[in-house]
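[1] need coordinates for the following:
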Amino acid sequence: MRIAVFTTCLADALYPAVARATVTLLERLGHQAVVPADQTCCGQMHLNTGYWARGLPVVRHHVETFEAALDSCDAVVAPSGSCVGSVRHQHAMVAARYDDDALAERATAVAGRTYELSELLVDVLGVTDVGAWFGHPVTYYPTCHSLRMLRVGDKPVRLLRAVQDIDLIELPGADSCCGFGGTFALKNEATSSAMLTDKVAAVTSTGAQVCSAGDSSCLMHIGGGLSRLRTGIGTLHLAQILASTREHPCPVPEPRRPARRRPSLPGAAR
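    Presented below is the predicted three-dimensional model:
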């Protein structure tokens, strides 16, 4: 298959390794990955915050870009449940709200051929064992948009279970939100921080070396909490683990470690 990769703006700006891992994985499976050069944000940030009028041109650009890509590609994939959720559930709705029925129809067509990474692998390509190797203890957080909007179910976990030498540890309270929610974390800082505290405690309780998820945004939030508490636990996107092989392993992140207490000198004031 020839597959257009929607890298997402977060991966493009902050986590390019996630986009590269997605391409590496698809090519290892024998497919051709195409990254449209004109792609930008899908508009999720605008739409979730209520700036629909400003988000409309962003939606139009996304539709035009991937509509053109689909002339020569079989599908679109994104390593992000939240961005695919926006494409499927918001784009046509926003176009219809501003009486652009033609754009709404085109957005629906693009959305119908756009998949989150685990959906593409399991439902479209029909694989769960992608030939990955990752010899470290991992816990997986199923992000809210992938669970509740896309309903990917256990597809990511099935993919991880097939990774050679992985030690996959169940995350307590896995289906509870980490507290990010985009601008929710900014506008409701206290609530977001309390939710993050619970999620970090759950991740830490597993004894895993790595926390994985299908959304870089949630991993950014969780990773910040893990780092500030010096838990010694790092984060990796699902795509990075699935792209890892024994010959070309994905490096395990080196997070901040717990600070060592300096021994007190005899007679020193305490």
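[2] make it CA atoms for all contacts and neighbour counts henceforth
    Noted.
[3] how about the helices in the chain?
    For the chain, the helices defined by DSSP state H occupy 9-13, 16-28, 44-48, 52-69, 81-89, 91-97, 101-111, 117-119, 144, 155-161, 184-187, 189-205, 216-228, 238-243.
[4] I'd like those helices as TSV, with mean neighbour count and distance to residue 75 appended.
    Shown next, in TSV, are the helices of the chain (neighbours: other CA atoms under 10 Å; distance: least, CA to CA, whole Å):
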stretch	mean neighbour count	distance to residue 75
helix 9-13	15	19
helix 16-28	20	12
helix 44-48	18	20
helix 52-69	20	9
helix 81-89	24	13
helix 91-97	21	17
helix 101-111	20	9
helix 117-119	25	11
helix 144	22	24
helix 155-161	20	18
helix 184-187	14	31
helix 189-205	18	34
helix 216-228	21	21
helix 238-243	25	17
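[5] so which of these gets nearest residue 129?
    Nearest to residue 129, of all the helices of the chain, is helix 155-161, at 6.2 Å by CA to CA.
[6] which strands and helices lie in contact with the closest one?
    Using 3 or more CA pairs under 8 Å, 6 or more residues apart in numbering; DSSP states H and E, the elements in contact with helix 155-161 are helix 117-119, helix 238-243.
[7] to check against the first, give me the structure of this:
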Amino acid sequence: MRIGLFITCFNDTLFPRTGKAVTALLERLGHTVVFPAEQTCCGQMHLNTGYQREAIPLVRRFARAFADLDAIVTPSASCAGTVRDHHARVAESAGDDRLATEVADIAPRVYELTEFLVDVLGVTDVGAAFPHRVTYHPTCHSLRALRLGDRPLRLLREVRGIELVDLPHADECCGFGGTFAMKNPDVSVAMGTDKLRHVLSTRAEVLCAADNSCLMHLGGLLSRLRAGTRVMHLAEILAAEEKAMSPARPHHRAPGARRTEHV
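    So this is what the prediction gives:
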């Protein structure tokens, strides 16, 4: 299966390790990862702030960059939701029938990482090993837009050595909300502080999530508190592995080396 990595502009600029982790994980599972170099932003920032017309070229570019791939996988629930839920509206507003057809074809092939692993590949044990105390924050887009449910937790529970602890009031927003944090900074910080109170109550070493945007917000607050809790994208935990894997539990490495294609 040829899988297109939609890294998102946010991750590409600030968190490139997450994209590398997704690639390493999917190649470990035996798949070819294609990185379309033409990709840029999906238009989420424009759409969230009312600039729908300005998002039209970005939707066109996305459809062009990811055409002819079996699946498009992204380590961002919010960007996956933007493509699947909003690109069709942008195409309709543009009055471009060809773009509407391209969007209708490509949107169903866009997956957030955990739903791709669980629903498409049918795996929960991806051969990961991460001996740390971890808690998981379900971001608003993963919880309410994509409705990922327990998919991330099912994957985390299979990670060797992990001590996974429940996050109290997990369904509460962290306060980031993209441009919300810039327009309402005081409210955003107050919401983040409430979330951190619950995070710290778990005594977790690591806070993970499916969106680096929320982790950036919470990580900034944690660093100011010098709490000792670090943030990691879920993909980085799932990509972690021991040098010598136990034969008792297969780690799904497919025979033969896989390389990422840049197109």
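[8] dump the helices and strands packed on helix 155-161 of structure 1 to JSON lines, plus distance to residue 175 of structure 1.
    Shown next, in JSON lines, are those (distance: least, CA to CA, whole Å):
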{"stretch": "helix 117-119", "distance to residue 175 of structure 1": "17"}
{"stretch": "helix 238-243", "distance to residue 175 of structure 1": "17"}
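[9] for residue 162 of structure 1, which of the ones you listed is the nearest?
    It is, among those and with distance given as CA to CA, helix 238-243, at 9.5 Å.
[10] superposed on structure 2, what's the mean shift for the closest one?
    In the superposition against structure 2, helix 238-243 of structure 1 averages 0.2 Å from its aligned positions (mean CA distance after the TM-score superposition for structure 1).
[11] which one in structure 1 is aligned with residue 210 of structure 2?
    By TM-score structural alignment, residue 210 of structure 2 lines up with residue 214 in structure 1.
[12] tell me how far that match lies from residue 236 of structure 1.
    9 Å (CA to CA, to the nearest Å).
[13] and the two? which has more neighbours close in?
    Per other CA atoms under 10 Å, whichever of residue 214 of structure 1 and residue 236 has more neighbours is residue 214, with 28 against 25.
[14] would you agree the more buried one is in contact with residue 142?
    Yes: shown here, residue 214 of structure 1 and residue 142 form a contact pair, counting by CA atoms under 8 Å, at 7.2 Å.
[15] OK, contacts around residue 45 of structure 2?
    178-179 (CA atoms under 8 Å, 6 or more residues apart in numbering).
[16] report the separation between it and residue 213 of structure 2.
    Taking CA to CA, one finds residue 45 of structure 2 at 12 Å from residue 213 of structure 2.
[17] how about residue 8 of structure 2?
    Counting by CA to CA - residue 8 of structure 2 and residue 213 of structure 2 are separated by 11 Å.
[18] how about residue 243 of structure 2?
    For residue 243 of structure 2 relative to residue 213 of structure 2 (CA to CA), the value is 31 Å.
[19] before we move on, back to that, now for the helices and strands packed on helix 155-161 of structure 1, which one comes closest to residue 30 of structure 1?
    Set against residue 30 of structure 1 and scored by CA to CA, these come closest in helix 238-243, at 13.1 Å.
[20] any idea what residue 173 of structure 1 aligns with in structure 2?
    Using TM-score structural alignment, residue 173 of structure 1 sits opposite residue 169 in structure 2.
[21] what range in structure 2 matches stretch 143-150 of structure 1?
    Residue span in structure 2 matched to stretch 143-150 of structure 1, by TM-score structural alignment: 139-146.
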